[in-house]
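# From the sequence below, what's the structure:
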Amino acid sequence: MVATPIGNLGDITPRALEALQTADTILCEDTRVTAKLLQHYGISKPLLAVHDHNESQRLPALLERLRNGETLVLVSDAGTPVFSDPGYRLVRAAIEADLPVTSLPGPNAAVTALTLSGLPPAPFLFLGFPARGEARIQEFSGLRALEQTGLQATLAWYESPHRLLDTLQDLIAVFGAERPAAVGRELTKKFEEMVRGTLAEMLAHFRQFPPRGEITLLVGPPPEDDTGAQDLDTLLQEALRTHSVRDAAALVAPQVKLPKRTVYARAMELAREKE
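So this is what the prediction gives:
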């Protein structure tokens, strides 16, 4: 696995160039994207597309080539392979087949944004691309539920510019407008931008300046005085005085903006403790 630049072509390591130059074949998401990178560095090697839609089908032939002693280099369109990019199935299959696998470190948009954000760097939780529509609210609500049971982490996603505003609105609905956040845009490129502030300020900024390019979105951990867990238990204990566990969960879930199944599970725990 070889990490490639996320924007600035100067961000490639000598080891990465050597690996590309000595590979028998380079496996890539999009041959057109990788061809441009290779052309820039004067490298000519066979390219084979390996992406989400064909990775499983290509595994047997790729493993056989590795068994025959070929050196295959896996790259993504930008950044570190497998990190929210194709390649996991191939890496897993090679490991299970006891074939040698190594990774040459390099650029990564999530880590770059994290170091620039000013948000707590550890722990952090990388979550890939957010879901869409109602599933996105459920995903965020699940994370908020984890915070109410003790999760204290900076959250990181990749996002497309045309979905950023909707995602920010959903984050505000679940985590609150004043939660600290940051958005990295076009990192390492000429028009790199790092916007820092609250979620409300992020939304206002990108409503005024429509986002373009590659986006990395980060949300800071809840404040130390966050009372979410206490609020949930207080509301449930009050509701359980006059309602069944199921009805109490249905009553409280909208108030705390959490999935009903999550609130139901906590209500069951409280009911058992009371017994």
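# CA atoms for contacts and neighbours, from now on please.
Fine.
# need the helices for the stretch 51-200 of the chain, in chain order.
With DSSP state H, counting those that start in this stretch as the definition, the stretch 51-200 of the chain shows helices at residue ranges 55-67, 88-96, 109-117, 133-147, 164-175, 199-208.
# Now show me the structure for the sequence below, then we'll compare the two:
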Amino acid sequence: MAGRVAGKVALVTGGASGIGRGCAEVLAAEGAAVVVTDVQDARGADAVAAIEAAGGRAAYLHHDVTDEAAWAEVIAQVKARHGRLDILVNNAGIAISGSVVEMSLADWRRQTAVNLDGVFLGVKHSIPLMRASGDGGSIVNMSSVAGLKGSAILGGYCATKGGVRLFTKAVAMECANAKDGIRVNSVHPGIIETPIWMSILNPETPGANAPPDLDAMSAMAVPLGVKGLPQDIANGVLWLASDESRYVTGAELVIDGGLTVR
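I've put the predicted structure just below:
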């Protein structure tokens, strides 16, 4: 099936690399006009070039998701370019690992600002433009399996991703009560091959400067025995963004190879 989001306008934060780039590429391939935002300008431009080379439509905007004024400007640019917004993928995120007794308050707040405040601001500023079209919309908030279960070295990260999970449900109910046609769901990736794993590593761990062996980790921890790829998450996001999921809101889409049920 092609053109599953044809005619729709999508905004993907953190879209320059990893899961965000995968989402932007898949949405564009299925017909959406995609606005990619990130703070990694060179990678963002490369992502847009790749989408356009494949025949898709995309544009890149520099965007710090912790800055409310930046959110207002991004939404204003989306409105000026496209006149509407149908899909928001709140994907931008960071991971800071380490013992909770050693984590600085500055790091706690920085992680919360990106992972949780950024999602709040995206929802706050996107909903009015979605409502203005009268056609509803789909908001997909990127959580994690760390938003479903705890991890000994990821206390702060788990707090933010768990917050995204319940915030998503609350906003889903708010939109449902408003009868605005906007659906709000969260996605929970497991071990996916993305750059974020370098920041999850404990700096004190021997070999931490080398890329983690996700294949070995997955063979040990994931029931399916293999790691996931950004496109695996993007395919789930595509379904939530499309009209195929018209009756789904406030849900958790877990894409982890069975990791959380072992």
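# Can you pull the TM-score for these?
Superposed pair, TM-score by TM-score structural alignment, normalised by the length of structure 2: 0.34. Supporting alignment: 143 aligned residues with a C-alpha RMSD of 5.6 Å.
# out of the helices of the stretch 51-200 of structure 1, nearest to Leu270 of structure 1?
Evaluated with C-alpha to C-alpha, these place helix 133-147 nearest to Leu270 of structure 1, the distance being 15.8 Å.
# got a list of what the residue nearest to Met268 of structure 1 when sequence neighbours are not counted touches?
Counting by C-alpha to C-alpha, 6 or more residues apart in numbering, the nearest residue to Met268 of structure 1 once its immediate chain neighbours are dropped is Val245, at 6.4 Å. With contact set as C-alpha atoms under 8 Å, 6 or more residues apart in numbering, Val245 of structure 1 has these partners: Tyr264, Ala267, Met268, Ala271.
# From Gly142 of structure 1, how far out is Val245 of structure 1?
In this structure, Val245 of structure 1 and Gly142 of structure 1 are separated by 20 Å, where distance is defined by C-alpha to C-alpha, to the nearest Å.
# again, but for Pro254 of structure 1
With distances taken as C-alpha to C-alpha, Pro254 of structure 1 is found 13 Å from Gly142 of structure 1.
# In terms of packing, which of the two has more residues around it?
Gly142 (18 against 12; other C-alpha atoms under 10 Å).
# how about the helices in structure 2?
Secondary structure of structure 2 (DSSP state H): helices at 18-29, 41-53, 68-82, 105-112, 118-133, 155-178, 197-200, 214-221, 230-241.
# nearest to His62 of structure 2, of the ones you listed?
Proximity of the helices of structure 2 to His62 of structure 2 was assessed by C-alpha to C-alpha; the nearest stretch is helix 41-53, lying at 6.4 Å.
# now the angle between helix 18-29 and that closest one, please.
Helix 41-53 of structure 2 and helix 18-29 meet at an angle of 30 degrees, taking axes from the mean of the first three to the mean of the last three C-alpha atoms, to 10 degrees as the criterion.
# which residues of the stretch 151-275 of structure 1 fall in strands?
Ranges of strands within the stretch 151-275 of structure 1 are 154-159, 180-185, 193-198, 215-219, based on DSSP state E, counting those that start in this stretch.
# can you put those strands in JSON lines and add mean neighbour count and distance to Leu27 of structure 1?
Rendered in JSON lines, the data for these read as follows (neighbours: other C-alpha atoms under 10 Å; distance: least, C-alpha to C-alpha, whole Å):
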{"stretch": "strand 154-159", "mean neighbour count": "21", "distance to Leu27 of structure 1": "23"}
{"stretch": "strand 180-185", "mean neighbour count": "24", "distance to Leu27 of structure 1": "27"}
{"stretch": "strand 193-198", "mean neighbour count": "17", "distance to Leu27 of structure 1": "31"}
{"stretch": "strand 215-219", "mean neighbour count": "25", "distance to Leu27 of structure 1": "25"}
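# Reformat these as a markdown table; add distance to Leu165 of structure 1.
Formatted as a markdown table, the entries for the strands of the stretch 151-275 of structure 1 read as follows, by distance: least, C-alpha to C-alpha, whole Å:
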| stretch | distance to Leu165 of structure 1 |
| --- | --- |
| strand 154-159 | 10 |
| strand 180-185 | 12 |
| strand 193-198 | 14 |
| strand 215-219 | 11 |
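# nearest to Ala204 of structure 1, of those strands?
Of those, nearest to Ala204 of structure 1 by C-alpha to C-alpha is strand 193-198, at 9.8 Å.
# name the helices or strands packed onto the closest one?
Strand 193-198 of structure 1 makes packing contacts with helix 109-117, strand 180-185 when contacts are defined by 3 or more C-alpha pairs under 8 Å, 6 or more residues apart in numbering; DSSP states H and E.
# So which of these is nearest Met202 of structure 1?
strand 180-185 (7.3 Å).
# tell me what that closest one is packed against?
Under the contact rule (3+ C-alpha pairs under 8 Å, 6+ apart), strand 180-185 of structure 1 is packed against helix 109-117, strand 193-198, helix 199-208, strand 215-219.
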